[in-house]
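Trainee: Return atomic coordinates for the entry below.
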Amino acid sequence: MAGMSAKGPYVHSSKEAEVMACQKAIEFSMEAGFARLIIEGDSLNVINNLSDSAKNRSLLGHIYDDIKSQLRGMHVLSFIWVKRCGNVVAHSLAKHARNLNDNMYWIKDTPPPAADALYHDSLHINE
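Mentor: Presented below is the predicted three-dimensional model:
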């Protein structure tokens, strides 16, 4: 439905990068008018923390709380952990973002930097 490549602030860990990327994607999806989300990620810890209704007391707890607050208006919501081999599109868009000065968005169009990765992900969709 949509894709984006966006730079974020400096982060201290891959977990922080994953949760902040998720937050940015949710903000984008809400601005684009999507009411139904399926959130996939290859960090099991991040997916578990997002799907847990308990307050998160980790160093990243405030980000998890912000995300959960943003998601309160969504009609359908699923958090799904996927193997890294099934998340190639997200990684190709993140890699593309390293060379950007401004965020890039695609709606109802295949992001050119992820065309090959989209095909690769489709091969692993049922794993």
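Trainee: okay, CA-based contacts and neighbour counts for the rest of this
Mentor: Fine.
Trainee: Would you check how far apart the residue nearest to the spatial centre of the chain and residue 65 are?
Mentor: Centroid-nearest residue in the chain, with C-alpha atoms, centre = their mean: residue 22, separated by 3.6 Å. According to C-alpha to C-alpha, to the nearest Å, residue 22 stands 13 Å off from residue 65.
Trainee: quick one more, to check against the first:
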Amino acid sequence: MASSSQKIEASFSPQIAEAMTILRGLQLALDTGLSPCRIDSDAEVIVNWINIGVVIFSKVGSVIDDIRLLLDQVLCVSFNFVPRTANQVAHMLAKNGLACDENLFWLEEFPSCVGSLVLTECRTCL
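Mentor: As a prediction, this is how the structure comes out:
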């Protein structure tokens, strides 16, 4: 398990920001030696573009191309749309990232801001 909150020093469209978040998550997985078997995102359009595999001639398309290159390096079984209401941990990490002044990383632990949510989600998975 790994997570991060990272500050981005630029302003992007919501689609580019969502795609960059996925890209950074994949980079974190590779950097930590993790191999995700499932990747979930609440950015339905981005998930669809990644899964369909069409070339998109735009700024977000170049980020999606980078995601696809990284997906070739991990043993990812599936890439799925999951509504934000079904993944409160990711939503809280994103909110935490908006308020952070530095890049923060957690490996084999989770930040206190999502502690109760992680424990709740773990109980429902059993």
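Trainee: my read is residue 80 of the second structure is in a strand, agree?
Mentor: Yes - if the criterion is DSSP: H, G, I helix; E, B strand; the rest coil, then residue 80 of the second structure is within a strand.
Trainee: Okay, it and residue 125 of the second structure: tell me how far apart.
Mentor: 17 Å.
Trainee: of those two, who's got more company?
Mentor: residue 80 (17 against 6; other C-alpha atoms under 10 Å).
Trainee: tell me the contacts of that one?
Mentor: Taking C-alpha atoms under 8 Å, 6 or more residues apart in numbering as the criterion, residue 80 of the second structure is in contact with 38-41, 47.
Trainee: likewise residue 6 of the second structure?
Mentor: Per C-alpha under 8 Å, 6+ apart, neighbours of residue 6 of the second structure: 97, 100, 102-104.
Trainee: try it again with 10 Å
Mentor: Residues near residue 6 of the second structure by C-alpha atoms under 10 Å, 6 or more residues apart in numbering: 21, 24, 93-94, 96-105.
Trainee: Repeat that for residue 5 of the first structure.
Mentor: By C-alpha under 10 Å, 6+ apart, the contact set of residue 5 of the first structure is 21, 24-25, 90-100, 102-106, 111, 113.
Trainee: Recalculate using a threshold of 6 Å.
Mentor: 93-94, 97, 103-104 (C-alpha atoms under 6 Å, 6 or more residues apart in numbering).
Trainee: who's in contact with the longest helix belonging to the first structure?
Mentor: Assignment by DSSP state H gives helix 14-31 as the longest helix of the first structure. Contacts to helix 14-31 of the first structure, defined as C-alpha under 6 Å, 6+ apart, come from residues residue 67.
Trainee: If you count neighbours, what's buried in the helix or strand following that helix?
Mentor: Next in sequence after helix 14-31 of the first structure, counting helices and strands by DSSP states H and E, comes strand 36-41. Of all the residues in strand 36-41 of the first structure, those buried under the rule 16 or more other C-alpha atoms under 10 Å are 37, 40-41.
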